[in-house]
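1. no sequence on this one, just coordinates:
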């Protein structure tokens, strides 16, 4: 038995180093509503369906208290929807500029395809958002075999496992232990674990790391290593089976997983 499919996340994993397209918009829409939020607060729910992300931010005790002080009441679902509509509008304006493939992604995908491995994908973006992302990413050289958005599974995005299952169905993969899910957030790891597939966190360029390419390259080698180890620890504490620094390490990791499968070792 061998790995037959790899399912990638999009922003922060295969395109948009640092996952800045949505983060910048989350900061803006809350600021426009008179609520100052931190970068850490905006990033914490990353990977979720975006309306769920906004709801999760509003449920954070500090943000909830700030909302109560500003408006004299708790937030409502109408508030969630209003913020989301602003988010979607602003994101669509800027999304195309955040579609550059991250370094080593195209080479890794080419290697996988040479070995007959199918390439799936899941996302926290909606169908309409992904129409923009897929078109521009394909023009720049990245195009997986299949994509599932939360829209296509009744808005039950991460941490639900349904997007992974839909990928497996479309790609014709019969067993969960033949699937590797790779993402850059704790939501990605939870999605993989709930689906019973191999969960892998990618570190450099991830939302969890939270740095732009320029910021990361400006760090000393020691500072880079500290940042990498901190991010890897978060993924491992969430339950990731493995972490990789970049996609350059992916082919070697798949060999290791295949060795485990050949020895009959099940996913822990």
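-> Thanks, I have the structure now. These numbers come from a predicted model, not from an experiment. Numbers count the residues shown, from 1 in each chain.
2. from now on I want contacts and neighbour counts done on CA atoms only, so please keep to that.
-> Noted.
3. report how many residues lie close to residue 6.
-> If you count neighbours by other C-alpha atoms under 10 Å, residue 6 ends up with 23.
4. that one in helix, strand or coil?
-> Of the three states, residue 6 takes strand under DSSP: H, G, I helix; E, B strand; the rest coil.
5. tell me who's in contact with it.
-> 117-120, 179-182 (C-alpha atoms under 8 Å, 6 or more residues apart in numbering).
6. for it, which non-adjacent residue is closest in space?
-> Among residues not flanking residue 6 along the chain, residue 180 sits closest, at 4.8 Å (C-alpha to C-alpha, 6 or more residues apart in numbering).
7. from memory the one you found sits against residue 195, does it?
-> No: the pair residue 180 / residue 195 is not scored as a contact, 10.5 Å apart, by C-alpha atoms under 8 Å.
8. before we move on, the earlier item: my read is the residue nearest to residue 6 is in a strand, agree?
-> Yes: counting by three-state DSSP, residue 180 is found in a strand.
9. alongside the first one, take a look at this:
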């Protein structure tokens, strides 16, 4: 059986990483909530702040120039924190109700995670979702075959969420990891890569399954190699610019990356 001498744990994001190919659950609900306020938001705009906690995501979305202009036109004033509170209050029950619709496993992801667990790695996870949403998602994922050793929601910790290191480090504590440099953070967003780097970990970005490409698994599979390359290039560039040590399409390619990281650790390299 494959075993690692150095690597101890992999910490996974949720939407766009192990479930919800294209990360549709958060974006579609945000679009719907803004629409209820009479302010149209495009899917591309909704995706820009992805990876942040949802209150911060709504605030950042409202500050995008196009959205800010539409808000001003609709209400005659800029968006305020009280408006963010109101949007968040609308968002939460919708997200809780609908997260299950978008919780399908990313093809091959669950089997990949199980193979890593069989190799002796600890499996951590964290999310931009708040706890009430994770409490809906966790049993659905478990029933489908995915149950991480530890899960942190974005509002679980007093310090906050991404791009800070705290959720990743909470996994280190909970899993009893001996060295943060023996951890790998896997995510499809820029704040998620920042989280891993700030926690002192190796980071792997996912280009195809995540927010930056924003296609369903079927839509991605239907593309020609040239079309996939055209979609992949900006997504990969974004993740590399954020500092990702490696970028691959989906979790299926992760084991080869972990082997490369293991070899670098054995050689005395550090993240």
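-> Looks like it came in fine. The model shown is predicted, which means the values in this text are computed figures rather than measured ones.
10. give me the TM-score for this pair.
-> Once superposed, chain against chain, the TM-score is 0.96 (TM-score structural alignment, normalised by the length of the first structure); 267 aligned residues with a C-alpha RMSD of 1.2 Å.
11. re the thing from before, and the residue nearest to residue 6 of the first structure, how far from residue 37 of the first structure?
-> To residue 37 of the first structure, residue 180 of the first structure is 34 Å away according to C-alpha to C-alpha, to the nearest Å.
12. give me the more crowded residue out of those two.
-> Neighbour tally, residue 180 of the first structure and residue 37, criterion other C-alpha under 10 Å: the higher count belongs to residue 180, 24 against 18.
13. which one in the second structure is aligned with that one?
-> Using TM-score structural alignment, the partner of residue 180 of the first structure in the second structure is residue 184.
14. now do the contacts for its match.
-> If you count contacts by C-alpha under 8 Å, 6+ apart, residue 184 of the second structure has them with 9-11, 196, 201-204.
15. if we use 10 Å, what do you get?
-> Residues in contact with residue 184 of the second structure (C-alpha atoms under 10 Å, 6 or more residues apart in numbering) are 7-12, 124, 168, 196-197, 200-204, 245, 258, 261, 271.
16. pull out the buried members of those.
-> 7-12, 124, 168, 196-197, 200-204, 245, 258, 261, 271 (16 or more other C-alpha atoms under 10 Å).
17. restricted to helices, list these.
-> 168, 196-197, 258, 261 (DSSP state H).
18. any idea how far residue 127 of the second structure is from residue 209 of the second structure?
-> 16 Å.
19. going along the chain, name the strands of the stretch 1-150 of the second structure.
-> Applying DSSP state E, counting those that start in this stretch to the stretch 1-150 of the second structure gives strands spanning 9-12, 122-126, 150-152.
20. the shortest one: how far from the chain's middle?
-> Read that as strand 150-152 of the second structure. Strand 150-152 of the second structure has its C-alpha centroid displaced from the chain centroid by 13 Å (C-alpha atoms, centre = their mean, to the nearest Å).
21. what's residue 127 of the second structure aligned with over in the first structure?
-> So, by TM-score structural alignment, residue 127 of the second structure is matched to residue 123.
22. residues contacting that match?
-> By C-alpha under 10 Å, 6+ apart, the contact list for residue 123 of the first structure reads 8-11, 47-50, 130, 147-150, 157-158, 163, 183, 188.
23. try it again with 8 Å
-> 9-11, 47, 49, 148-150.
24. can you check residue 45 of the first structure too?
-> Contacts of residue 45 of the first structure by C-alpha under 8 Å, 6+ apart are 53, 56-57, 187.
25. among the residues you listed, which recur in the second structure?
-> On the basis of both residues aligned by TM-score structural alignment, their matches' C-alpha atoms under 8 Å, what survives of the contacts of residue 45 of the first structure in the second structure is 53, 56-57.
26. returning to that earlier point: redo the contacts of residue 6 of the first structure as TSV? Include distance to residue 225 of the first structure.
-> Output for these, formatted as TSV (distance: C-alpha to C-alpha, whole Å):
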residue	distance to residue 225 of the first structure
117	31
118	32
119	30
120	30
179	29
180	25
181	24
182	21
